[in-house]
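Asker: Give me a 3D structure for the following:
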Amino acid sequence: MGYRVAVVGATGAVGREILKTLAEREFPVDAIAALASPRSAGREVSFGNKVVKVENLETFDFTGWDVALFSPGASVSAKYAPIAAKAGCVVIDNTSQFRMDPDVPLVVPEVNPDALKQIKRNIIANPNCSTIQMVVALKPLHDLFTLKRVVVSTYQAVSGAGKDGMDELFAQTRGSFVNDPPKVEQFQKQIAFNCIPQIDRFMEDGATKEEWKMRVETRKILDPDVEVLATCVRVPVFIGHSEAVVAEFAEPVDLERAREALRGAEGVVLLDQREDGGYVTPIECVGEDASYVSRLRVDPTVPHGLAFWCVSDNLRKGAALNAVQIAETMIALDLLRAHA
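Answerer: The predicted structure is shown next:
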């Protein structure tokens, strides 16, 4: 049995990755629609070995379509996701629009698949990319030792800001070799050869919106009693988010038990060799599905603490793959049914 699948925001970096992921994982597609803004209508995108013509989202009728994977920006999702959902199409939304809506499940399939059974509005939210990779790594440790608190510093790739962010890093890097003054448009300061400790806008307490997202999303997905302090930094890397995570637990930690749990956890690859190069860096995770954990060690500054390094492809597991996995999990749970 196949499904009629719409991809909204199909010409963007995440939309193209969704199309690629659907084809690679052989998702049971009977029909595919690639949707975008009117200015992108008529362009062509790839779906496996096929070429699909982009249609205008504003005039598209979602009636008879089974599932729509959205990644067009929050304001567009706010308008069109409810229209698709009302037409009977299950929406899996990659934007921030619905994540903290109490009636919308926020799902990472390796962590909280049962939340899909609580769907009420025909809309499911995909978490923030930096949150996804962290909770995938924390879940097996939480199951063992009961997580209390997380302090995380992120090193986030420019692709988290979309294609325009990647173009700006490329242009600034190239321009530096010919003495062209850098054009700063997508980020608050020059990103080439630099680090910017601001992602999204500042909030009243001094945290940025990205840091707030990591806190509230982790609590919604993993455990409402977990405290999270995040510092989110944009770095001059094209693809692949990195995180330095320090986790404090309620129960005594055992390093070997932690290693064993991570080795057996779905969606996690433990590569932790205490030697030069015995860890994973962002460039090595591009195109891969897992959250890679390295540098695992005991934190001696608290009674029950562990520290580790985590990297993942933010366009893939941080967005496209997680959305496709949600749809796959819904099929496995008999929650996604094809229209007759």
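Asker: going forward, measure contacts and count neighbours with C-alpha atoms only.
Answerer: Fine.
Asker: Going along the chain, name the helices of the stretch 151-300 of the chain.
Answerer: All helices of the stretch 151-300 of the chain, identified by DSSP state H, counting those that start in this stretch, fall at 163-176, 209-221, 255-264, 282-285.
Asker: winner for burial among these?
Answerer: When the helices of the stretch 151-300 of the chain are scored by mean count of other C-alpha atoms under 10 Å, the highest mean neighbour count falls to helix 209-221 (a mean of 20).
Asker: gap between Arg215 and Thr131?
Answerer: Going from Arg215 to Thr131 by C-alpha to C-alpha, to the nearest Å gives 8 Å.
Asker: my bad, Asp30
Answerer: From Asp30 to Thr131 the distance is 32 Å (C-alpha to C-alpha).
Asker: For the comparison step, fold the sequence that follows:
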Amino acid sequence: MMPMGGDQIEEAVAYAAKVLRATVGLDWSVKAGGLEWSCLETAEHIACDLVSYAGQLTGRATDGWVPFEIAFDEGSGPDDAIRVIESTGGLLSAVVRTTPPGVRAYHPYPHGSADAVGFAAMGVAEVLLHTYDIAQALGVDAEPPAALCEAVLAWLFPQVQPARTSADQWATLLWATGRGTLPGRPRLDSWRWHNSLAIPAGRVVLREVPPAAAADLAAGGTGGFTWIEGGPFEGTRRAAEMVTKAYASGVHRPEWGMFALVRAADEVAVGGMGFHGPPDEGGVAEVGYDLAVAARGQGYASEALDALSTLALSRPGVTSLLAVIDPENTPSQAVVTRSGYVRISDRENTRAYARRP
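Answerer: Here you go, the predicted structure:
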């Protein structure tokens, strides 16, 4: 799995400090590339982001930004700015390492919250991209490690087809954030990154599995989750492989892939659930799910499927959800029935169930 956490924050900050220290004798009052801020103001913005992300997590903020900010002392120069970036980066990396699993804090994009991995990825992205903005304005070359760029793309930009080679990772990240061009792709005038969605569902929470975690699950890893005995089951790994292939092909769409079913009480993953892809031209999306043997028969799947279906059917253009089940799988048929699905015409040798708004 492409890691994202305290180590990556520290690596990004060390890279930025090295690049920026080569510019301390230049004029930081000029506008940073593509921004309205000066280079010094852009550095201050980097530090503000790092410390505010740390504050969101430590303050467990759920309904807005913790109301504070930092500012450079009057008369601070480039060297001072770099020291503040290093200090605030250290704060965020420490907080990310010590934040318990399952903790989420307010961030507006796109669902109103992010977990520690999300804040780490956003922090790395802010450091890499705004270091580039400063360096570009000052005429200094800046290209961060390809592995950092690849990880940011996989955690924050699941809708963007990944680069095929390590040499193209930075160019892809620049394109994804409206800072560059790529052959065959239109230049972006606006963009947003994507923090993974979490859907409360009674005793479980559906946690969206981004491509970085899906790749690890497909390869036999844990995807960053703590699994119940016997998990993840084979269907979950197959679903993760589908997400991985869709991402590599550029057709993966956030929120229409895979979710891990995690018990709210102890943060143990008990299964997987999600969609076979985004809705088709008729607005129909197919659902699937899979629980570890030790978690079956306890109602987890019904609670999760009802919550996931309710949310999916509230989205514009979605006309119905489809579940296709083997005739002998009576427990699964009971799950969909309890979740509001009704039987429709069979699909070849399987039974089909649909739920509509």
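Asker: TM-score them against each other, please.
Answerer: For this chain pair, the superposition-based TM-score is 0.27 by TM-score structural alignment, normalised by the length of structure 1; 155 aligned residues with a C-alpha RMSD of 6.6 Å.
Asker: Verify the stated contact: Asp79 of structure 2 with Ala17.
Answerer: No. Under the criterion of C-alpha atoms under 8 Å, Asp79 of structure 2 makes no contact with Ala17, lying 9.3 Å away.
Asker: okay, those two: which has more neighbours?
Answerer: When Asp79 of structure 2 and Ala17 are compared for neighbours, Ala17 comes out ahead with 19 against 14, by other C-alpha atoms under 10 Å.
Asker: show me where the stretch 1-150 of structure 2 has strands.
Answerer: Using DSSP state E, counting those that start in this stretch, the strands of the stretch 1-150 of structure 2 run over 104-105, 114-115.
Asker: Go ahead and confirm Leu153 of structure 2 touches Leu174.
Answerer: No. Judged on C-alpha under 8 Å, Leu153 of structure 2 makes no contact with Leu174 at a distance of 10.2 Å.
Asker: Out of those two, name the residue with the larger neighbour count.
Answerer: Using other C-alpha under 10 Å as the criterion, Leu153 of structure 2 and Leu174 rank with Leu153 on top: 27 against 17.
Asker: Leu19 of structure 1 versus Ser77 of structure 1, what's the distance?
Answerer: The separation that Ser77 of structure 1 has from Leu19 of structure 1, given C-alpha to C-alpha, amounts to 18 Å.
Asker: re the thing from before, of Asp30 and Thr131 of structure 1, which one has the most company?
Answerer: Between Asp30 of structure 1 and Thr131, counting by other C-alpha under 10 Å, Thr131 is the more crowded of the two (20 against 11).
Asker: In which helix or strand does that one reside?
Answerer: In this structure, Thr131 of structure 1 is located in helix 129-145 according to DSSP states H and E.
Asker: surely Leu313 of structure 2 meets Ala307?
Answerer: No. At 10.1 Å, Leu313 of structure 2 does not count as touching Ala307 under the criterion of C-alpha under 8 Å.
Asker: Leu206 of structure 2 in helix, strand or coil?
Answerer: Three-state assignment for Leu206 of structure 2 (DSSP: H, G, I helix; E, B strand; the rest coil): strand.
Asker: and Leu306 of structure 1, which of the helices of the stretch 151-300 of structure 1 is closest to it?
Answerer: Relative to Leu306 of structure 1, the nearest member of the helices of the stretch 151-300 of structure 1 by C-alpha to C-alpha is helix 255-264, separated by 8.2 Å.
Asker: Just the helices from the stretch 201-350 of structure 2, written as ranges.
Answerer: Listed in chain order, the helices of the stretch 201-350 of structure 2 (DSSP H, counting those that start in this stretch) span 211-218, 234-249, 300-313, 330-338.
Asker: Give me the nearest residue to Ser93 of structure 2, chain neighbours excluded.
Answerer: Excluding its sequence neighbours, the residue lying closest to Ser93 of structure 2 (C-alpha to C-alpha, 6 or more residues apart in numbering) is Gly6, at 4.0 Å.
Asker: Run a quick neighbour tally on the one you found.
Answerer: For Gly6 of structure 2, the neighbour count with other C-alpha under 10 Å is 24.
Asker: how far does stretch 8-16 of structure 1 stretch from start to finish?
Answerer: 10 Å.
Asker: Check which helices and strands the longest helix along structure 2 sits against.
Answerer: When structure 2 is parsed with DSSP state H, its longest helix is helix 116-138. Contacts defined by 3 or more C-alpha pairs under 8 Å, 6 or more residues apart in numbering; DSSP states H and E place helix 116-138 of structure 2 against helix 6-21, helix 39-59, helix 78-98, helix 146-156.
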